[in-house]
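A.B. asks: show me the folded form of this:
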Amino acid sequence: MTTQERKAVGHRLRQQRNRLGLTREQFAELADIGAGYYGQLEVGTSQMSVDTLIKLSRTSRLSMEYILLGDVPQEQDLTPLQAMLARCTPRELHLAEKVLQLFLLRGDI
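C.D. replies: Below is the predicted model:
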């Protein structure tokens, strides 16, 4: 992987981390990797293993293909809500369903 490609990977990770409202330290902790190492990935000075890529994909809710290549996921035909739900774990889906049920039960909306 070239330096430019590593920087592009880091840029995509940083954008998503910012969308999630997390600091580098918080994101690294959630991904179970060192904060310093994660910082190096964001600036493109380090490469990652497949294990790290999997952790970053799960934590960022981005496909591995998008992280590495910048290819738009096939979710492009989905609404933003459908795309978010498609990336949820079963536990997260259950919690999202409960929140939505509570939201829809409110009669003042």
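A.B. asks: from now on I want contacts and neighbour counts done on CA atoms only, so please keep to that.
C.D. replies: OK.
A.B. asks: show residues contacting the one helix or strand residue 9 maps to.
C.D. replies: Here residue 9, judged by DSSP states H and E, is contained in helix 3-20. Under the criterion CA atoms under 8 Å, 6 or more residues apart in numbering, residues 23-24, 27, 41-47, 60, 67-70 lie in contact with helix 3-20.
A.B. asks: another one to check against the first:
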Amino acid sequence: MNSFYNEAGSRIRSLREINRFTRERFAEIADISPKFLYEIETGQKGFSADTLYRIAKALSVSCEYILTGDEQGDCSEEALTALKLFNNPQIGTVSQILKLIYELNTKCNK
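C.D. replies: This next block holds a predicted model:
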């Protein structure tokens, strides 16, 4: 399609793999077909704002990161490296713990 969609698709695939989702499982979470997810990841197809939002939410990243690759914080690479230390069954638990920490931090800062 074009380099914009190639790069966005590549970021989506990379994040999906870091999170150890199969294409089929992630497509189910994002409510799209596995074939469409493949086409997005390979830059063959574009996507709507709604699809982008669902993918970003499922990957716990911003839409901006998927579109541009711009990091939200300085520790993103460090956090990804730390996540790679965990095995597949542990990732879900780590993710839940991090989300709880984020929610508590958000509530405390209001």
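A.B. asks: hang on, the earlier thing: and the furthest pair within the contacts of helix 3-20 of structure 1?
C.D. replies: Put simply, by CA to CA the two of the contacts of helix 3-20 of structure 1 set farthest apart are 23 and 69, 23.6 Å from each other.
A.B. asks: re the thing from before, and the helix holding residue 9 of structure 1, how far from structure 2 on average?
C.D. replies: Mean deviation of helix 3-20 of structure 1 relative to structure 2 after superposition (mean CA distance after the TM-score superposition for structure 1): 0.6 Å.
A.B. asks: what is the following helix or strand past that helix packed up against?
C.D. replies: Following helix 3-20 of structure 1 in sequence order, the next helix or strand is helix 24-31 (DSSP H and E). Under the contact criterion of 3 or more CA pairs under 8 Å, 6 or more residues apart in numbering; DSSP states H and E, helix 24-31 of structure 1 touches helix 35-43, helix 50-60.
A.B. asks: which of the residues in stretch 40-52 of structure 2 are buried?
C.D. replies: Going by neighbour count (16 or more other CA atoms under 10 Å), the buried part of stretch 40-52 of structure 2 is 40, 41, 42, 43, 45, 46, 52.
A.B. asks: in TSV, list the residues you listed along with distance to residue 100 of structure 2.
C.D. replies: Output for the buried residues of stretch 40-52 of structure 2, formatted as TSV (distance: CA to CA, whole Å):
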residue	distance to residue 100 of structure 2
40	30
41	29
42	33
43	34
45	35
46	33
52	24
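A.B. asks: of those, closest to residue 77 of structure 2?
C.D. replies: Once CA to CA is applied, the member of the buried residues of stretch 40-52 of structure 2 that ends up nearest residue 77 of structure 2 is residue 41, at 20.9 Å.
A.B. asks: nearest residue to the equivalent of that closest one over in structure 1 in space, please, no chain neighbours.
C.D. replies: Alignment note: residue 41 of structure 2 maps to residue 42 in structure 1; criterion TM-score structural alignment. Distances taken as CA to CA, 6 or more residues apart in numbering place residue 10 nearest to residue 42 of structure 1, at 3.6 Å, with adjacent residues excluded.
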